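1. My questions concern the predicted model and sequence given below.
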Amino acid sequence: MVNIKRDTRDLAVPDETWDTMSNLTLVGVPPGVSSDISHRKWHGRQAIVAAGTVMPIMIILSFVRIYAKCWRNRKWTTDDSIFLSSLVAALILTSNQIAQVISGGIIGFHAWEIRVKEVTKTVMILSLVVSILTGPLIWIIKLTLFCLIYNTFHPLKYVRRLVYIGIVVSGLYYTGAAIIQGVYCGPKGGTDRKAMMVGFGRESCIFGEMKALTISMGAVNVFFDFYILILPLPAIYRLQMERRKKIGVFFMFLTGIGTCVMSIVNLYYRVHLSYSHDFNYETVPFMTVSSIEHCVGVVIPCMPQSAKTFGRVYTHLKSHFITSSRSFRCTFSTIVSTKQKEENFARCSPDIELKRNSHTQSYDKSREDEDTDLNPGQQPFSNARSVLYSSSTADSLLPPVELAAQTGWNDDTIKSCL
């Protein structure tokens, strides 16, 4: 990271020399490039955006898996413990990478824009911890993928053996890589800032062994990602199930192609970073791809439970929407129908009133004509109507006997009036 000297004799450098070196930049300005440290531009935004996008998705799907597989079934297995460990591992890796970008102010800037004094002890410790833990944490993330394959196809003997081989070989490699990282880049002669800078400034840490280890780790990641992707495919092909379900299982495991693509891109940036002198700037795309790769590795085991859960939610929402839509249509149709009836009645009411008045006038005239033909002593029909309908309520109507006594009509005449 900081190429000061090549051996432990740097610890004997006087403090005055260290103070003088603190104002120097990490590397010289390349030819044709103008450097303005006071107005330097930060390029680490893409790493923050990528991590801030994939981490919430990973956390949400992880909680969906835990809820669907553990909370609903009230059962916790070893596979669930390993998955939870992989979630914690991915969060640690991604969080540390974000911390490297936003703390200390050295990741995301060009190396010729960073002074030596800006490389604080905190920044170097965080960088060393991330370098050492990267291997074991990646192994834990891959371990949950091996467990997914094992639990799905454990009746097949060859699948179990290949899973065991993959777990052991990958575990040994990543553990060895962590030890080598700590030995070659750890502090020399103490734990203060100078000792940390000497450890990072050694030739074995910047070039040589660590360059080979960085590239080999990227290649091993690609190998094991394809190993995990291809391992279950023959077993899936032999499954005795419906064609539609078999295709769904294929696609679930083929989501691992995303991890393979990210690991290939990761290998490219590892190689490019190993031969670059602008380490602080070139680290940003490497961290971006790494955070996506780690989160995708955790999301894959969540796919079966997430698909079922979201399927149930979709069915419930669809049913609720259809019911609400039908209720709304019925209510709307009733309102429209009532409104149309009112409009039709209002449109026809003048004609109805005119016809009713005409009928009443004709009726009254016919009764008056009949009154002239009555025998002496009988009451006219007009008086009978006033007696019959002297009140607006039906209770005020007189009984037929009293009507006959007052009017002198017979029963047939009374019935014709009623």
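-> Here it is on my side, so go on. Residues are numbered from 1 along each chain as shown.
2. alpha carbons only for contacts and neighbour counts from here, please
-> Will do.
3. Can you spell out which helices and strands pack onto the helix ranked longest in the chain?
-> Ranked by residue count and defined by DSSP state H, the top helix of the chain is helix 303-371. Helix 303-371 is packed against helix 45-66, helix 381-388, with contacts defined by 3 or more CA pairs under 8 Å, 6 or more residues apart in numbering; DSSP states H and E.
4. following the longest one, which helix or strand shows up next?
-> Put plainly, it is helix 45-66. helix 78-102 (DSSP states H and E).
5. Give me the residues contacting that next one.
-> 44, 47-48, 51, 55, 59, 62, 66, 70, 107-108, 123, 126-127, 130, 134, 137-138, 140-141, 143-144, 147-148, 284, 287, 291, 294-295, 298, 301 (CA atoms under 8 Å, 6 or more residues apart in numbering).
6. Sort out for me which of these are in helices.
-> Here DSSP H is the test, and the contacts of helix 78-102 give 47-48, 51, 55, 59, 62, 66, 123, 126-127, 130, 134, 137-138, 140-141, 143-144, 147-148, 284, 287, 291, 294-295, 298 as lying in helices.
7. before we move on, back to that, pull out the buried members of the contacts of helix 78-102.
-> The neighbour-count test (16 or more other CA atoms under 10 Å) applied to the contacts of helix 78-102 identifies 44, 47-48, 51, 55, 59, 62, 66, 107-108, 123, 127, 130, 134, 137-138, 140-141, 143-144, 147-148, 284, 287, 291, 294-295, 298, 301 as buried.
8. before we move on, the earlier item: reformat the helices and strands packed on helix 303-371 into JSON lines and put distance to residue 81 next to each item.
-> Listed next are those as JSON lines, based on distance: least, CA to CA, whole Å:
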{"stretch": "helix 45-66", "distance to residue 81": "10"}
{"stretch": "helix 381-388", "distance to residue 81": "93"}
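9. Residue 201 is nearest to which of the ones you listed?
-> Distance to residue 201, taken as CA to CA, is lowest for helix 45-66 among those, at 25.5 Å.
10. What angle do helix 78-102 and that closest one make with each other?
-> Using axes from the mean of the first three to the mean of the last three CA atoms, to 10 degrees, the direction of helix 45-66 lies 160 degrees away from that of helix 78-102.
11. second one coming, line it up with the first:
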Amino acid sequence: MDKIVPFSSLTPAKQEELLNEPAKQPPDGIQSNLTNPQNFNNGGFVLTSFCLAIATAFVFMRLYAKVFLIGRVRIEDYLLADISIFVGIAYCIYRLIINVGFRIHQWDVRLSSMSEHLYVMHLCINLYSAHLLVTKTAILLEWIHIFVPDGRRSSFFWACCCLIWANIIFYSVVIIVANLVCIPIQKIWDKTVDGECNSDANFLNILSASLNLAFDIFILVLPQPVIWKLHMPKTKKIGVSVVFAIGILATIASCFRVADSLQYRSGDLTYVASDLVIWSLVEMTCSFLVFCVPIIPRMWNGSCTRDPTVMRMWCNRSILRTHPLHHLLRRRINGAWSRCRDYWKINKILSFSRDGNYEENTDLGWPLDQFRGIICTREIISTVEDASSFNIETDGRSESCPWTEPV
């Protein structure tokens, strides 16, 4: 990049010639390939699409469980709008693959393409920091609601609060610093613009990756002591611990990101930056798993099969709220639904014959001997009255048809 320092003083023809040259001199024994360089475009496209599909699927599963099964949405659930940031990062990677190339050496890239590469990477840094700011805050808020349900100010509660504020401050500072590396800001991606850049930018990248790894380790370890103090069988503790230990995948990705940040000094920016994007993408996907996986088992514990029409009833209720008579309609619909549901529950167990004796309903596989107690009761009162007890005035009408005319 030292070539373009006196760029503004060059003639237009010289500028055009310089922009068509490789962005970096190749090592000894290697020749630049500017037409068809070796790349990882297909792999980057598949990996990005896979991570995007996994993250989106788990986000929608969590929303379904929270809205339709649990029926309670907290502030951390609204932070799932962060999926839009993840989509923005996927767009940046697709753009990088199409316009520059993915995992391509810098000596195989034209100098004119470096502006596009640096611009996309600048967007990725900002979106990546904003994503982790929001997602890690949501994870910690979720754990407060899970492990401190009574609102007791325990050590776990204060640890989560401290991490939340440290996380917000840290990533806010990262975003600010990333946009102040060069003045004016356009010089971050366009080196032909006159201005100044901070020479310690690489050190800031290493520091940011290291502190991010420390946050991941804290979040991974934090709930484990609480889980092992729960009053439950050891096997269940192991299962819960494994569910909350999914963050180890994000920690591994953070370790590789730190290693790639150390290699940034090599000067092969386009190649190393692609590796950084890969591990950042894996880490962001794992952050969605850490947030969504603990709530997913609610979809398979019988709550969703107990009432399969819950989504339809919720939609009907939302429509009825807009009607002027929605209160009356809602009461009548709920009453009818309750009666039909009770009738359905009884007839799942018994089927009554004409002579009044019930028989086992073998079609539905409900053995009658498994039920104890009274299933259904019905009271019938029959009264008999003697007609002689009434004072009937005979006026010639028929006794069997008193409404007829007198004879």
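-> That came through, no problem. Computed from a predicted model, the values in this text were never measured in an experiment.
12. still on that earlier bit, any idea how far the longest helix of the first structure is from the chain center?
-> Here helix 303-371 of the first structure is found 44 Å from its chain centre; the criterion is CA atoms, centre = their mean, to the nearest Å.
13. Measure how far the direction of it deviates from that of helix 45-66, in degrees.
-> If you take the same axes, to 10 degrees, helix 303-371 of the first structure sits at 70 degrees to helix 45-66.
14. For burial, what's the neighbour tally of residue 87 of the second structure?
-> When neighbours are counted by other CA atoms under 10 Å, residue 87 of the second structure registers 16.
15. again, but for residue 166 of the first structure
-> 17.
16. now the aligned residue in the second structure for it: how far from residue 157 of the second structure?
-> Aligned counterpart of residue 166 of the first structure in the second structure: residue 163 (TM-score structural alignment). According to CA to CA, to the nearest Å, residue 163 of the second structure and residue 157 of the second structure sit 10 Å apart.
17. Over to residue 67 of the second structure?
-> Counting by CA to CA, the gap from residue 67 of the second structure to residue 157 of the second structure is 26 Å.
18. Which residue comes closest to residue 253 of the first structure once chain neighbours are left out?
-> residue 229 (6.8 Å; CA to CA, 6 or more residues apart in numbering).
19. How many neighbouring residues does that neighbour have?
-> Per other CA under 10 Å, the neighbour tally for residue 229 of the first structure reads 19.
20. these two touch, right, it and residue 261?
-> No - checked against CA atoms under 8 Å, the pair residue 229 of the first structure and residue 261 is beyond contact range at 11.6 Å.
21. List the contacts of the alignment partner in the second structure of residue 75 of the first structure.
-> Using TM-score structural alignment, the partner of residue 75 of the first structure in the second structure is residue 72. Counting by CA under 8 Å, 6+ apart, residue 72 of the second structure makes contact with residue 66.
22. And residue 72 of the second structure, how close does it get to residue 62 of the second structure?
-> For residue 72 of the second structure, the distance to residue 62 of the second structure - CA to CA - is 12 Å.
23. Ok, residue 189 of the second structure next?
-> Per CA to CA, residue 189 of the second structure is found 38 Å from residue 62 of the second structure.
24. Of those two, which one has the most company?
-> Using other CA under 10 Å as the criterion, residue 189 of the second structure and residue 62 rank with residue 62 on top: 23 against 18.
25. dump the residue contacts of the aligned partner of the more buried one in the first structure.
-> In the first structure, residue 62 of the second structure lines up with residue 65, judged by TM-score structural alignment. Residue 65 of the first structure sits next to 302, 305, 306 when contact means CA under 8 Å, 6+ apart.
26. Turn the residues you listed into CSV, including neighbour count and distance to residue 112 of the first structure.
-> Listed next are the contacts of residue 65 of the first structure as CSV, based on neighbours: other CA atoms under 10 Å; distance: CA to CA, whole Å:
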residue, neighbour count, distance to residue 112 of the first structure
302, 23, 44
305, 18, 49
306, 23, 47
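27. conserved subset of those residues in the second structure?
-> By both residues aligned by TM-score structural alignment, their matches' CA atoms under 8 Å, these still in contact after alignment to the second structure are 302, 305, 306.
28. Switch those over to JSON lines; also include distance to residue 356 of the first structure.
-> Output for those, formatted as JSON lines (distance: CA to CA, whole Å):
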{"residue": "302", "distance to residue 356 of the first structure": "77"}
{"residue": "305", "distance to residue 356 of the first structure": "74"}
{"residue": "306", "distance to residue 356 of the first structure": "72"}
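29. Now flag whichever of these is closest to residue 10 of the first structure.
-> Out of these, the member with the shortest distance to residue 10 of the first structure (by CA to CA) is residue 302, at 50.7 Å.
30. Identify the residue spatially nearest to the closest one, adjacent ones excluded.
-> Leaving aside its chain neighbours, residue 302 of the first structure sits nearest to residue 65 (5.4 Å; criterion: CA to CA, 6+ apart).
31. Would you check how far apart that neighbour and residue 181 of the first structure are?
-> Using CA to CA, we find residue 65 of the first structure at a distance of 35 Å from residue 181 of the first structure.
32. With residue 49 of the first structure instead?
-> Taken as CA to CA, the span from residue 49 of the first structure to residue 181 of the first structure is 28 Å.
33. So for the two, which sits in the more crowded spot?
-> The residue with more neighbours, out of residue 49 of the first structure and residue 181, is residue 181; 23 against 12, by other CA under 10 Å.
34. before we move on, back to that, give me the element the residue nearest to residue 253 of the first structure is part of.
-> Element membership for residue 229 of the first structure, per DSSP H and E: helix 209-230.
35. against the second structure, where does that helix fall?
-> Counting by TM-score structural alignment, helix 209-230 of the first structure corresponds to 200-221 in the second structure.
36. now do stretch 41-55 of the first structure
-> Matched against the second structure by TM-score structural alignment, stretch 41-55 of the first structure falls on residues 38-52.
37. who's in contact with the matching stretch?
-> 86-87, 90, 93-94, 97, 101-104, 278, 281-282, 285.
38. From the chain's centre, how far out is the match of helix 209-230 of the first structure? Work that out for me.
-> Mean-position distance between stretch 200-221 of the second structure and its chain equals 23 Å (CA atoms, centre = their mean).
39. Please name the residues that touch residue 282 of the second structure.
-> Contacts for residue 282 of the second structure (CA under 8 Å, 6+ apart) come out as 51, 250, 253.
40. Does the last one touch residue 279 like I think?
-> Right, residue 253 of the second structure. Yes - counting by CA under 8 Å, residue 253 of the second structure sits close enough to residue 279 to count as a contact (5.3 Å).
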